[in-house]
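J.: A structural model of the following input is requested.
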Amino acid sequence: MHRNTQTISPYYQNVIIRGAKRLNYNTQDLLQAAGLPEASTERQSPEIATNLIRSVWQVMDDEFMGFTQQRCKQGVFAIMARQAIQCQTLREALTQGTHFYQTIRNDISLSFIEGSESDSEAVLTLQLKDESLDPDHF
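T.: Reported below is the predicted structural model:
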């Protein structure tokens, strides 16, 4: 029998909830919709974490969950993903996704930097223009 051992730190769930609370959203409803108890200290399955993120996106109509100066309407990520899925390589998808968000957003700075040919590392960086909106560094 295969058992899924992948889990996500409760830190991320708690930061999302604190962000919603800071913007006066009913966090109990968000937690309940995701199937989570209040202020959990337990690691969560990826499915439950995804449910929480989807609940927050839906209730706030903001895919950036209140951590940016302007809402990112629900559906923007899906549009970008539909474009990126057509790319032939991960490099091409990351380059296109970076360009997409840099084109439509003024409140974030997104960059994709590749190392030299001998260096196989690459760095994808997201910087908020107003970091005070994300005091917990989600």
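J.: going by C-alpha atoms from here, please, whenever you check contacts or count neighbours.
T.: Will do.
J.: name the SS class of the residue nearest to the spatial centre of the chain, please.
T.: The residue lying closest to the centre of the chain (CA atoms, centre = their mean) is Phe64, at 6.5 Å. Of the three states, Phe64 takes coil under DSSP: H, G, I helix; E, B strand; the rest coil.
J.: contacts only, for it.
T.: Going by CA atoms under 8 Å, 6 or more residues apart in numbering, Phe64 touches Trp57, Arg71, Cys72.
J.: which of those residues sits closest to Ser132?
T.: Closest approach between the contacts of Phe64 and Ser132, by CA to CA: Arg71, at 15.5 Å.
J.: give me the number of residues near the closest residue to that closest one other than its chain neighbours?
T.: Ranked by CA to CA, 6 or more residues apart in numbering and with sequence neighbours excluded, the top spatial neighbour of Arg71 is Asp62, at 5.0 Å. The tally of other residues near Asp62 (other CA atoms under 10 Å) stands at 20.
J.: can you check Leu52 too?
T.: If we define neighbours as other CA under 10 Å, then Leu52 has 22 of them.
J.: tell me the secondary structure of it, please.
T.: Relying on three-state DSSP, one would call Leu52 helix.
J.: hmm, it is touching Asp29, no?
T.: No: between Leu52 and Asp29 no contact is recorded; they are 10.3 Å apart, counting by CA atoms under 8 Å.
J.: Proceed likewise with the subsequent sequence, for comparison:
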Amino acid sequence: MPVRRHFEYGSASNHYITALYHAAEERGVDSARLLELTGLNESVVDKPDQRVPAEKLALFQKLIWDDLGDESMGLSGYRLKSGSYYMMGQLTVQKSSLGQALALGARFYNLLTDDDFITLHKDKDVVRLVIRPTEMHLDPDHLFAEICLLAWHRYASWLISDILPLTETRFPYPPPNHIGEYHYLFPGVHRFNHTELALVFPVHYLERPVKQNAASLKAFMSRCPLELFRQYKADYSLATELKLILSKAMSNGTGTIEHCADKLHMTTRTLMRKLKDEGTSFQQLKDVVRRDKAIFFLGQQGLRINEVAEKVGYSDPAVFTRAFRNWTGQSPRDFRQQLLTDSEA
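T.: Reported below is the predicted structural model:
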């Protein structure tokens, strides 16, 4: 039976509406007026604990794009005129494979910016799609950086009518306050404080055929930028089910690959093969679950670091600390202190 697919709507971190509001205001836009056109008002700005509907966030971004006539919103050092993303789509949707489409899309943006703004690099089994904004200081909240990553990942997934699995996503900055949003926006491993802003995915996906056309492109673009804030998903994926099993099993120490394979009624070899087909691995998924649980528990001030370590399956706090630093770029203690500082600000 073919797997039915859908797009998942939801809410978004307040970070995005706040960052958009201030970025537009600094560039002479009447942000309050545009926000009212979405049905929201200024009371939602600078409220870290308050989420906003993704549809309203997307409309606010579209209104800012139109007001400035710049899809980079003055955050990149380049002016990307309104319609640039659509024009890129019109060129690339005609290609036969994802690799050809991405290469042409990169060339298009490099002509617009007269620079190596987007580059593709093959490294053995993976491909890196690297984004190089020239004026990073113009984007202190990393808003444009995230939107670029989302725009390329969502478009690539849409082109092949499937999720483009991310081996990892690289960020040339520390873990942001809204890091909890990244699990949904950028599924896979996150590398912070990296030397580049990049999406990394399995090289064989470059051969996947483009399954869209000019008509479906028009419909896709009419839904942008909302498409950027929601993830193309299959109704079923082994990775999703495995993360649920791991989340339940981790507290009692049964989160082994043998335990999970047994729960899924398959051999460990079959489990590993199926996960590879989905562009991930058991260890990657286990790290994602551990990271997300650790972040949740670190937000509970009554738990000591060693207790958090035990809750996510580490008997040695030092090993947990090294793992957490690898996931987020910070130690658990520093991460907790940052959460506390942010909540008091």
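J.: what TM-score do we get after superposing?
T.: The pair, once superposed, lands on a TM-score of 0.80 when counted by TM-score structural alignment, normalised by the length of structure 1; 133 aligned residues with a CA RMSD of 2.3 Å.
J.: hang on, the earlier thing: need the counterpart of the residue nearest to the centre of structure 1 in structure 2.
T.: Matched to structure 2 by TM-score structural alignment, Phe64 of structure 1 sits across from Ser72.
J.: Ser13 of structure 2 and Val52 touch, don't they?
T.: Yes: taking contacts as CA under 8 Å, Ser13 of structure 2 lies within contact range of Val52: 6.7 Å.
J.: and those two? which has more neighbours close in?
T.: More crowded of Ser13 of structure 2 and Val52, by other CA under 10 Å: Ser13, with 20 against 17.
J.: for the residue mapped onto the more buried one from structure 1, what are its contacts?
T.: Matched to structure 1 by TM-score structural alignment, Ser13 of structure 2 sits across from Ser9. Applying CA under 8 Å, 6+ apart to Ser9 of structure 1 gives the contacts Glu42, Arg43, Gln44.
J.: helix, strand, or coil at Leu199 of structure 2?
T.: Looking at Leu199 of structure 2 with three-state DSSP, the answer is strand.
J.: can you give me the neighbour number for it?
T.: Leu199 of structure 2: 25 neighbours (other CA under 10 Å).
J.: any idea how far Glu8 of structure 2 is from the spatially closest residue to Phe7 of structure 2 that is not a sequence neighbour?
T.: Nearest residue to Phe7 of structure 2, sequence neighbours excluded (CA to CA, 6+ apart): Tyr232, at 5.2 Å. Here Tyr232 of structure 2 is placed at a distance of 7 Å from Glu8 of structure 2 (CA to CA, to the nearest Å).
J.: between the two, who's got more neighbours?
T.: More crowded of Tyr232 of structure 2 and Glu8, by other CA under 10 Å: Tyr232, with 21 against 12.
J.: helices of structure 1, start to end?
T.: 10-22, 27-34, 46-60, 76-84, 90-104 (DSSP state H).
J.: mean shift between the third one and structure 2?
T.: Following superposition, helix 46-60 of structure 1 is found to deviate from structure 2 by 1.4 Å on average (mean CA distance after the TM-score superposition for structure 1).
J.: and the last one, by the same measure?
T.: Mean deviation of helix 90-104 of structure 1 from its aligned counterpart in structure 2 after superposition (mean CA distance after the TM-score superposition for structure 1): 1.3 Å.
J.: what's in contact with that helix?
T.: Taking CA under 8 Å, 6+ apart as the rule, helix 90-104 of structure 1 contacts Met80, Ala81, Gln83, Ala84, Ile85, Cys87, Ile108, Ser109, Leu110, Ser111, Phe112.
J.: and those residues, which is closest to Arg18 of structure 1?
T.: Distances from Arg18 of structure 1 to those, taken by CA to CA, are shortest for Ile108, at 20.6 Å.
J.: I'd like the distance between the nearest residue to Asp107 of structure 1 once chain neighbours are set aside and Val123 of structure 1.
T.: By the measure of CA to CA, 6+ apart, the closest residue to Asp107 of structure 1 outside its immediate chain neighbours is Lys129, 5.1 Å from it. To Val123 of structure 1, Lys129 of structure 1 is 19 Å away according to CA to CA.
J.: show me which of those two is the more surrounded one.
T.: Lys129 (13 against 10).
J.: from what I can see Val308 of structure 2 touches Ile295, true?
T.: No: using CA under 8 Å, Val308 of structure 2 is not in contact with Ile295; the gap is 9.2 Å.
J.: next, the buried residues of stretch 29-49 of structure 2.
T.: Buried residues in stretch 29-49 of structure 2, counted by 16 or more other CA atoms under 10 Å: Val29, Ser31, Ala32, Leu34, Leu35, Thr38, Leu40, Val44, Val45, Asp46, Pro48.
J.: the fifth one maps to what in structure 1?
T.: Read it as Leu35 of structure 2. So, by TM-score structural alignment, Leu35 of structure 2 is matched to Leu31.
J.: could you check how far its match is from Glu63 of structure 1?
T.: In terms of CA to CA, Leu31 of structure 1 sits 17 Å off from Glu63 of structure 1.
J.: do the same with Gly75 of structure 1
T.: On the measure of CA to CA, Gly75 of structure 1 and Glu63 of structure 1 end up 8 Å apart.
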